[in-house]
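Asker: Need a 3D model of the following:
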Amino acid sequence: MRRLLAALLLPLLLMVSPAHADLRITRDHGGYVTEYKAKYERIRERRERVIIDGICNSACTMVFGIVPLNKICVTPRASLGFHLAYYDKAFTFGIKVNSSEGTSELMGYYPQPVRDWIRRNGGLTNEMKKIKNGVDLWKIVDPCPEDF
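Answerer: The predicted structure follows:
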């Protein structure tokens, strides 16, 4: 009887249990801070994992300040890119205009290891500063287990 009950209840439990999915970042060049903030807050609320398996530049790197670091890992293909925030060029006639408020907001999201790396590498500039797989990256976030 117990086996029959378990066999009947298991499919029901699977249907009502929240599905957990990993976000795998492979080629993300960034975008609007507000969109990334909302995206990563949803991931944090659902307790999902983030696997950085390629390029994560600009606003993509906000993941480190919103999703808990124990829910993020990097593969050997991971690459992070940081630069000064700037206003949407559609509103500045195609000219890149830096945003001190946006840059300050970005820096406010980053945990101390990210801020330390940025400081050691000359601070944020208009040019993309990149961290690739290796010791500097592992000071910020753990490598993914082998099964990723």
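Asker: For the rest of this, base every contact and every neighbour count on C-alpha atoms.
Answerer: Fine.
Asker: residue boundaries of the strands in the chain?
Answerer: 23-28, 50-57, 72-74, 79-82, 129-132 (DSSP state E).
Asker: Next, the second sequence, to be compared with the first:
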Amino acid sequence: MSMHKSLLVLTAAAALASCAPPAASTSTASTASSFVVGTLDTSDTAIQGCTVMLSRADAESAGYVFIEDGVDVGAKGFVRIDGAILQLDLLSSEGDDNGGVRTFAKDGTQLVETWTAGAANEASDSVGRDATLVITRGGAAQTVRVVGGVAC
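Answerer: The predicted structure follows:
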């Protein structure tokens, strides 16, 4: 094949390839980035009495990501999503003094807290808490490992 014909065949192949539809995406990117979980300050809530305050386990000093009433009936929980403070209602609470699962929800946002109790501090009337929060909103979900405690 002559040099001219080879060049012509290669040019035609390149032109056809550029007209082909793009290949289907094989991306498995998580939808977790569909919302941003921000931090709270105690002044962002209206909780009086026993309070659970939880911060990201890898960034405790950055602020609280979830603050809730430390009661089993009628509790409110607060989380900041996409800059807005959301007040969630406690739907269920199962467990004992050593750990449990609490589910909060409102207006399409659900937060499930699976927790275990840590060390008690009688002087400050508080108990440590390690937990995992699974936050679901608009079909996207994020899992956040948190630490903190409940104080009365």
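Asker: TM-score of the superposed pair?
Answerer: TM-score of the superposed chains, computed with TM-score structural alignment, normalised by the length of structure 1, equals 0.27; 74 aligned residues with a Cα RMSD of 5.2 Å.
Asker: Any chance you could list what contacts the lengthiest helix in structure 1?
Answerer: When structure 1 is parsed with DSSP state H, its longest helix is helix 2-16. In this structure, no residues lie in contact with helix 2-16 of structure 1 by Cα atoms under 8 Å, 6 or more residues apart in numbering.
Asker: looking at this, residue 13 of structure 2 is in a helix?
Answerer: Yes: Residue 13 of structure 2 sits within a helix when classified using DSSP: H, G, I helix; E, B strand; the rest coil.
Asker: tell me, how many neighbours does residue 8 of structure 1 end up with?
Answerer: 11 (other Cα atoms under 10 Å).
Asker: cool, residue 63 of structure 1 as well?
Answerer: Neighbour tally, residue 63 of structure 1, other Cα under 10 Å: 23.
Asker: roughly how far apart are the closest residue to it other than its chain neighbours and residue 6 of structure 1?
Answerer: In space, and not counting its chain neighbours, residue 63 of structure 1 is closest to residue 40: 6.1 Å by Cα to Cα, 6 or more residues apart in numbering. Using Cα to Cα, to the nearest Å, we find residue 40 of structure 1 at a distance of 36 Å from residue 6 of structure 1.
Asker: Same question for residue 53 of structure 1.
Answerer: Counting by Cα to Cα, the gap from residue 53 of structure 1 to residue 6 of structure 1 is 39 Å.
Asker: what about those two, which has more around it?
Answerer: Set residue 53 of structure 1 next to residue 6 and count neighbours by other Cα under 10 Å: residue 53 wins out with 20 against 11.
Asker: My understanding was that the more buried one contacts residue 72; is that so?
Answerer: No: with contacts counted by Cα atoms under 8 Å, residue 53 of structure 1 stays clear of residue 72, the gap being 10.8 Å.
Asker: Could you pull out the buried residues of the longest helix of structure 1?
Answerer: Across helix 2-16 of structure 1, burial judged by 16 or more other Cα atoms under 10 Å covers no residue at all.
Asker: and the strands of structure 1 as TSV, adding distance to residue 63 of structure 1?
Answerer: Formatted as TSV, those follow (distance: least, Cα to Cα, whole Å):
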stretch	distance to residue 63 of structure 1
strand 23-28	11
strand 50-57	8
strand 72-74	8
strand 79-82	11
strand 129-132	15
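Asker: quick one: the strands in structure 2?
Answerer: 37-38, 51-56, 64-69, 76-81, 84-96, 99-106, 109-121, 126-137, 140-151.
Asker: Turn those strands into CSV, columns for distance to residue 7 of structure 2.
Answerer: Formatted as CSV, the strands of structure 2 follow (distance: least, Cα to Cα, whole Å):
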stretch, distance to residue 7 of structure 2
strand 37-38, 56
strand 51-56, 60
strand 64-69, 62
strand 76-81, 57
strand 84-96, 60
strand 99-106, 65
strand 109-121, 60
strand 126-137, 55
strand 140-151, 50
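Asker: Same list, these, but as a markdown table with distance to residue 3 of structure 2 and mean neighbour count please.
Answerer: Listed next are the strands of structure 2 as a markdown table, based on distance: least, Cα to Cα, whole Å; neighbours: other Cα atoms under 10 Å:
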| stretch | distance to residue 3 of structure 2 | mean neighbour count |
| --- | --- | --- |
| strand 37-38 | 61 | 18 |
| strand 51-56 | 65 | 24 |
| strand 64-69 | 67 | 24 |
| strand 76-81 | 63 | 22 |
| strand 84-96 | 66 | 16 |
| strand 99-106 | 70 | 18 |
| strand 109-121 | 65 | 18 |
| strand 126-137 | 61 | 20 |
| strand 140-151 | 56 | 19 |
